[in-house]
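> Next input, structure requested:
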Amino acid sequence: MFRTSEWKALRYSTYAYYLDRLGWATGFEQKITSYCFRRGTGNAVDGAATTAVRDQILRHNPQTGVFCGSYINEKVRFIVQDAVLDQPTDSGFLRAFTHMSLTCDPRAPQTVPDNVRDALPPDPELVQLKLEQQELRLELKRLYGHAFVQGSIGTEAGEEYRQLNRQIATVTKTLEQELKREYRRDYFYRIHNEELEKIIKKVKVVTPTYVEPVVKH
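Now for the predicted structure:
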């Protein structure tokens, strides 16, 4: 059991934030949440136990259909072709291709390269906010001097300046998150075709040596 504090409870928002960062750092295509663990547990138990036991484990009321509606794996764990041809199915192969780790790629980018950022046009909303901030900053400097931040406390113009700063920070953070998500989504969209092209063209790929991380308890 790992503890972050001896007396302070871990907030769910903090826990969810850590899970998201963990999934991002390890290269998962999908966002990692606590729901992933519940869903994974439910699908592992489903078929190995009775419906009643499965619902009991997940604390679902019986006969409500919650599992089939919200938890069952969208990738059907059944090969229809094998059933039609009356041939056995490789269960290990089937499990591997219905697991969310199938699309996990440690090479997935975690940040956006500077050359990609530089090629993007500036956001109009952010540009407008910064222009308003600069104009108000010059006006406050004229009225209160270099210590305008402290001198304008309690004034309408000072509050407007601080509100603009908060807006700029919010818009900048939102744009940064959207840019990272889109760049990462584009990577997963094109990487499969790029890998196939390398195989077809017989491009030699140098695989880096895997170094097992040292885990300290």
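
> going forward, measure contacts between C-alpha atoms and count neighbours the same way
Noted.

> For residue 177, pull up the helix or strand it's in.
Residue 177 belongs to helix 156-200 when assigned by DSSP states H and E.

> what packs against that helix?
Judged by 3 or more C-alpha pairs under 8 Å, 6 or more residues apart in numbering; DSSP states H and E, helix 156-200 is in contact with helix 124-144.

> I have a second one here; can you model it like the first so I can compare?
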Amino acid sequence: MERQSLDAGEERAIEPKAWRRGAANVANGNASDAVRDQMMRHDPKWATFNSAYINENVGFHLQNAFLDEPTEDSLLAMLSHIGLMRDPRASKNMVPDEVWELMPPDPEIEALKAERVELKGGQFRIKGTENEERIRALTKLIAAKEAQRKKKIQQEYRANYFHNRPTWDIEADGEEEEFVEPAIDLHIPERAQLAEILCNQPDDLSSSELLELRIQAAELMVALCGRRETAKRNRIRRRAQADVTVKEESPGPDPFPLLMDRKQCPHCIGDETLSQEERTFKYCRPAVMYDHFDRKHAQQLGGVKQMSCNHPKCKEEALEFKHLNHFKNHVERVHGVKLRA
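As a prediction, this is how the structure comes out:
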């Protein structure tokens, strides 16, 4: 919810707590404190509402009250509401590439990287070495530091954007900046069709056509529950499109050939709950694919009594294997992918 609200252009992230805060502030003043705390399941003696949930924007027109003038309560109620500032041109990660290129490297991160390089001594494999534990700890620490730095830069850039955006609009002197709809690229067909139905509905729909769209949306939601995305989806490069469209497979080479690339997972390629990009995903090195197979599939396949190859070409033949090594031998001999023994 936080990421979606930021990508929608909200100045502040809307989290689940925001809805609880909204409900509590509506009850505050309209109901007794005891009823409010009971509704929020707060212990009255800890004053949880006043310390964490009360609206930081005071809904009282102090200036007009001091000047003995009529207060503008309706205007204040609107201005003190959450999510007042929204710009559809903003997103969570809106830092331009040229800004990232101009950012100087972090000295602390560079020092940690230099220490890791020195400990590795030019070796790629560190398993069993004297400094293995320290190198792995440095790798985790570097990743955490880089993620923190990236998040901080994104937050500061968004804060600067929303602070200066009104000034930029005034200085534009009436010249409106052309707004381009953000490109949405969905590689799961069911999700793309559902987005098309929900976001691009014609205005002149009849009752029967609207009912048909509702039925299609419900069917797509059910079908989408049977699909899944894996963690590696962020590494799959997808070309941005101007509109949300359903990707149609153009005639071309077989996406699931019998002879696979040695960096492809022989189990994921037959998982129909994944998208085509994830099923045919190629890891950077065979060793990384080996780690993925051993971590995700080896134990699961080892506990199955009747093991079979779920490659699209092998499913038709209904091949069965006695044990995991038998399956690995088949994968190496037929599909050209060698797995760890």
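
> Off-centre distance for the helix holding residue 177 of the first structure?
From the chain centre to the centre of helix 156-200 of the first structure is a distance of 12 Å (C-alpha atoms, centre = their mean, to the nearest Å).

> measure residue 193 of the second structure to residue 276 of the second structure for me?
Going from residue 193 of the second structure to residue 276 of the second structure by C-alpha to C-alpha, to the nearest Å gives 16 Å.

> The most far-flung residue of the second structure relative to its centre: what's it in contact with?
The outermost residue of the second structure relative to its centre, with distances by C-alpha atoms, centre = their mean, is residue 68 at 51.5 Å. Residues near residue 68 of the second structure by C-alpha atoms under 8 Å, 6 or more residues apart in numbering: none.

> how many other residues sit next to residue 27 of the first structure?
For residue 27 of the first structure, the count of nearby residues is 19 (other C-alpha atoms under 10 Å).

> That one reaches residue 100, doesn't it?
No. In this structure residue 27 of the first structure lies outside contact range of residue 100 using C-alpha atoms under 8 Å: 11.4 Å.

> what about the aligned residue in the second structure for residue 190 of the first structure, distance to residue 170 of the second structure?
In the second structure, residue 190 of the first structure lines up with residue 164, judged by TM-score structural alignment. Distance, residue 164 of the second structure to residue 170 of the second structure, by C-alpha to C-alpha: 10 Å.

> Quick check, central residue of the first structure?
The first structure, centroid-nearest residue using C-alpha atoms, centre = their mean: residue 31 at 4.0 Å.

> Could you verify my assumption that that residue touches residue 22?
No. Assessed by C-alpha under 8 Å, residue 31 of the first structure is found out of contact with residue 22, at 9.5 Å.

> for the residue nearest to the centre of the first structure, what are its contacts?
Each residue near residue 31 of the first structure by C-alpha under 8 Å, 6+ apart is listed here: 20, 23, 24.

> Neighbour-wise, which one of those residues leads?
Going by other C-alpha under 10 Å, residue 24 tops the contacts of residue 31 of the first structure with 21 neighbours.

> Assign the aligned residue in the second structure for it to helix, strand or coil.
Taking TM-score structural alignment, residue 24 of the first structure has residue 6 as its aligned residue in the second structure. The local conformation at residue 6 of the second structure, judged by DSSP: H, G, I helix; E, B strand; the rest coil, is helix.

> Now do residue 6 of the second structure against residue 158 of the second structure, distance only.
According to C-alpha to C-alpha, residue 6 of the second structure and residue 158 of the second structure sit 10 Å apart.

> Check residue 73 of the second structure too.
Counting by C-alpha to C-alpha, the gap from residue 73 of the second structure to residue 158 of the second structure is 30 Å.

> Tell me which of the two has more neighbours.
Taking neighbours as other C-alpha under 10 Å, residue 73 of the second structure and residue 158 compare with residue 158 leading, 22 against 12.

> Mind jotting down where the helices sit in the stretch 151-300 of the second structure?
With helices called from DSSP state H, counting those that start in this stretch, the stretch 151-300 of the second structure shows them at 189-199, 207-225, 276-279, 286-293, 299-302.

> In the first structure, which residues correspond to the third one?
Same thing as helix 276-279 of the second structure. Under the alignment (TM-score structural alignment), helix 276-279 of the second structure falls on nothing in the first structure.

> Buried residues, that helix. List them.
Within helix 276-279 of the second structure, the residues that qualify as buried are 276, 277, 278, 279, counting by 16 or more other C-alpha atoms under 10 Å.

> Repeat that for the last one.
Neighbour-count burial for helix 299-302 of the second structure flags residue 301 (criterion: 16+ other C-alpha under 10 Å).

> Give the aligned range of that helix in the first structure.
Using TM-score structural alignment, helix 299-302 of the second structure finds no match anywhere in the first structure.

> Report the distance from that helix to the chain centre.
The mean C-alpha position of helix 299-302 of the second structure is separated from the chain mean by 29 Å, C-alpha atoms, centre = their mean.

> May I have the secondary structure class of the residue nearest to the centre of the first structure?
Residue 31 of the first structure - assigned by three-state DSSP - is coil.

> Next one: it from residue 17 of the first structure, what distance?
For residue 31 of the first structure, the distance to residue 17 of the first structure - C-alpha to C-alpha - is 11 Å.

> Residue 168 of the first structure too?
Residue 168 of the first structure sits 23 Å away from residue 17 of the first structure, going by C-alpha to C-alpha.

> neighbour count winner among these two?
Under the criterion of other C-alpha under 10 Å, the comparison of residue 168 of the first structure against residue 17 puts residue 168 first, with 19 against 13.

> What lines up with the more buried one in the second structure?
By TM-score structural alignment, residue 168 of the first structure lines up with residue 142.

> Could you say which helix or strand holds the aligned residue in the second structure for residue 53 of the first structure?
By TM-score structural alignment, residue 53 of the first structure lines up with residue 35 in the second structure. Assigned by DSSP H and E, residue 35 of the second structure belongs to helix 33-40.

> Check which helices and strands that helix sits against.
helix 16-27.

> how much does the helix it packs on stray from the first structure?
Once fitted to the first structure, helix 16-27 of the second structure is off its aligned match by 1.5 Å on average (mean C-alpha distance after the TM-score superposition for the first structure).
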